[in-house]
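>>> Sequence first, then the predicted structure, then my questions.
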Amino acid sequence: MGRGRQKAKATRQAREIKYFSPQTDYSALERELSAAKDRRAERDDVHSNEDEYSGYADEYGDDSTEDR
């Protein structure tokens, strides 16, 4: 394809993308966002009961004071 035809095709495709407006399903969007919020709340509940670094306490315990 020559440069002129290639540029015309790119311009046509860019124009199609720019003015393309699909129908938005707002109820599906609402379901998706509420599900993400529910998952985030569940994840926060699990982590709120446990100290962020408690998993390291058993492994590294009192050894850090012996190195000094």
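Arrived safely. Numbering: from 1, shown residues only.

>>> switch to C-alpha atoms for all contacts and neighbour counts from now on
Noted.

>>> in which helix or strand would I find the residue nearest the centre of the chain?
Central residue of the chain (Cα atoms, centre = their mean): residue 36, 10.2 Å from the mean position. In this structure, residue 36 sits in helix 26-48 according to DSSP states H and E.

>>> centre of the chain versus that helix, how much separation?
Taking Cα atoms, centre = their mean, to the nearest Å, one finds the center of helix 26-48 at 13 Å from the center of the full chain.

>>> and what of stretch 21-39?
Centre-to-centre, stretch 21-39 and its host chain are 15 Å apart (Cα atoms, centre = their mean).

>>> Stretch 15-31 now?
The answer for stretch 15-31 is 20 Å, by Cα atoms, centre = their mean.

>>> Pasting the second one now:
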Amino acid sequence: MGRGRQKAKHTKIARELKYDTYSVNYSALERELHPEGGEPEYVDKWADQYTDEYEGEKA
């Protein structure tokens, strides 16, 4: 494929992204970002198997 055809394809895609309107489901996005359950954001499931490397040291 020549450079001209490749550039035309990229230009077409860029115009589609710039001018097309997309519908966004904001309620679904909000549910995904802020779940309703009491689920913590991050749980380290391996933390209880290892000791802290600075646990016994004094400053």
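Received, thanks. All of these numbers come straight from a predicted model, not from anything done at the bench.

>>> What does the superposition give as a TM-score?
TM-score of the superposed chains, computed with TM-score structural alignment, normalised by the length of structure 2, equals 0.51; 47 aligned residues with a Cα RMSD of 2.7 Å.

>>> Give me the aligned partner of residue 8 of structure 1 over in structure 2.
Using TM-score structural alignment, the equivalent of residue 8 of structure 1 in structure 2 is residue 8.

>>> what number of residues lie near that match?
The tally of other residues near residue 8 of structure 2 (other Cα atoms under 10 Å) stands at 11.

>>> same check, this time on residue 40 of structure 2
By other Cα under 10 Å, 7 other residues sit near residue 40 of structure 2.

>>> who touches it in this structure?
The neighbourhood of residue 40 of structure 2, defined by Cα atoms under 8 Å, 6 or more residues apart in numbering, contains no residues.

>>> For residue 33 of structure 2, see how far away it is.
Separation of residue 40 of structure 2 from residue 33 of structure 2 (Cα to Cα, to the nearest Å): 12 Å.

>>> Mind reading off the mean deviation between stretch 7-17 of structure 1 and structure 2?
Superposed on structure 2, stretch 7-17 of structure 1 shows a mean distance to its aligned partners of 1.1 Å (mean Cα distance after the TM-score superposition for structure 1).

>>> Can you give the distance of that stretch from its chain's centre?
Centre to centre, stretch against its chain (Cα atoms, centre = their mean), the figure for stretch 7-17 of structure 1 is 30 Å.

>>> Tell me which residues of stretch 20-34 of structure 1 come out buried.
By neighbour count with 16 or more other Cα atoms under 10 Å, stretch 20-34 of structure 1 contains no buried residues.

>>> I appreciate the help and will end here.
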